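Enquirer: no sequence for this one, just the structure:
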């Protein structure tokens, strides 16, 4: 049941996003669009409540409960950025908006971009770890919490990967075709 609900939440996210952006750009109804987009967090609340009820009703904690916590953490931390990403592309494609701004390619600007991206993933992992810890306390010492702890270890590993990735752009900045890194400016698809 938990896996089905995670899939429903993911499909629901994209459906609500499509409806919200369609209302904004096709129907010219920005308030209705905002109302639809504000329904997105309700999907995560529903998943959290159903997961808690499942555990309360005596379900043995397993990888599905851990995956639900991870999904919620990533939706909360990465969802707003994903909505912004989709909005830029939707506006450009269907409403004559400016081309989406691409991340910088070189130097310090690229390193800053990578650190911001890593920060979002670290926050997502931290939220997931917090939810997993809450589930561990909720289940108590009587239940088998090994699968939840395994998910926490995976989140720590993901944090480490993001730190190494961002640090690599700081320590070894990507340079342009010349001997020095060019000054970056925001790029759009038309600059390709």
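Expert: Received it, and whenever you're ready, just let me know what you need. If you're wondering where the values come from, they're calculated on a predicted model, not measured in any experiment. Numbering: from 1, shown residues only.

Enquirer: alpha carbons only for contacts and neighbour counts from here, please
Expert: Fine.

Enquirer: specify the local secondary structure of the residue of the chain most remote from its centre.
Expert: Taking Cα atoms, centre = their mean, the residue of the chain most remote from its mean C-alpha position is residue 179, at 36.2 Å. What DSSP: H, G, I helix; E, B strand; the rest coil gives for residue 179 is coil.

Enquirer: leaving out sequence neighbours, find the closest residue to the most centrally placed residue in the chain.
Expert: Centroid-nearest residue in the chain: residue 78, 2.3 Å away (criterion: Cα atoms, centre = their mean). Leaving aside its sequence neighbours, residue 78 sits nearest to residue 120 (Cα to Cα, 6 or more residues apart in numbering; 6.5 Å).

Enquirer: next, count neighbours for that neighbour.
Expert: 18 (other Cα atoms under 10 Å).

Enquirer: the structure to be compared is supplied as follows:
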């Protein structure tokens, strides 16, 4: 049943998001769109409540509980970023449709050196990990029955290793030094 709830929450998240942005740009009702967009965290709360209820009512953790924790971690770490990108896309689409000037958006992160971009990406991954680890660890502690939560141990270990390896790689990266001015004209 939890798999169905995860799929339904994913569908609901995107449906609420598209509806909110359509109301904002298609119907030109920014206040109502804000109310609709505020429903996106509610989707996460529904998933959290169902997964928690399942475990606390005597259920045994399985892959679905790990997926729920990963989903919630991803949603909290990357959701705002995805919403912002989609918001800019809707804004540009409706500007073109109404033959208005298309706003130019600058992705400030693209202008950063590669090492800084990778470190920022790692910190987003770390935020995701902290949420999913808190949820999985909390489930393990709250149920108080290692046999019922055994399925959460391996995914938690795997995600810990992923975050550690990605962190080492991200912080070990060094940008190539910029070429000195006029170096391209050497030998002329």
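Expert: Nice, thanks for sending it over. Keep in mind that what you see is a predicted model, and the values were worked out from it rather than measured.

Enquirer: re earlier: where does the residue nearest to the centre of the first structure sit, in terms of helix or strand?
Expert: Residue 78 of the first structure is part of helix 63-95 when elements are defined by DSSP states H and E.

Enquirer: show me what that helix is packed against.
Expert: Here helix 63-95 of the first structure touches helix 2-25, helix 40-56, helix 107-139, helix 146-171, going by 3 or more Cα pairs under 8 Å, 6 or more residues apart in numbering; DSSP states H and E.

Enquirer: now check the second structure for the residue matching the residue nearest to residue 78 of the first structure.
Expert: Taking TM-score structural alignment for the superposition, residue 120 of the first structure sits opposite residue 124 in the second structure.

Enquirer: my guess is the residue nearest to residue 78 of the first structure contacts residue 76, does it?
Expert: No: look at residue 120 of the first structure against residue 76 with Cα atoms under 8 Å: they stay out of range, at 9.9 Å.

Enquirer: ok, the residue nearest to the centre of the first structure - contacts?
Expert: Taking Cα atoms under 8 Å, 6 or more residues apart in numbering, we find residue 78 of the first structure in contact with 120-121, 124.

Enquirer: repeat for residue 19 of the first structure
Expert: Taking Cα under 8 Å, 6+ apart as the test, what residue 19 of the first structure contacts is 33, 36.

Enquirer: now residue 39 of the second structure
Expert: Per Cα under 8 Å, 6+ apart, neighbours of residue 39 of the second structure: residue 16.

Enquirer: what's the spacing between it and residue 32 of the second structure?
Expert: 11 Å (Cα to Cα, to the nearest Å).
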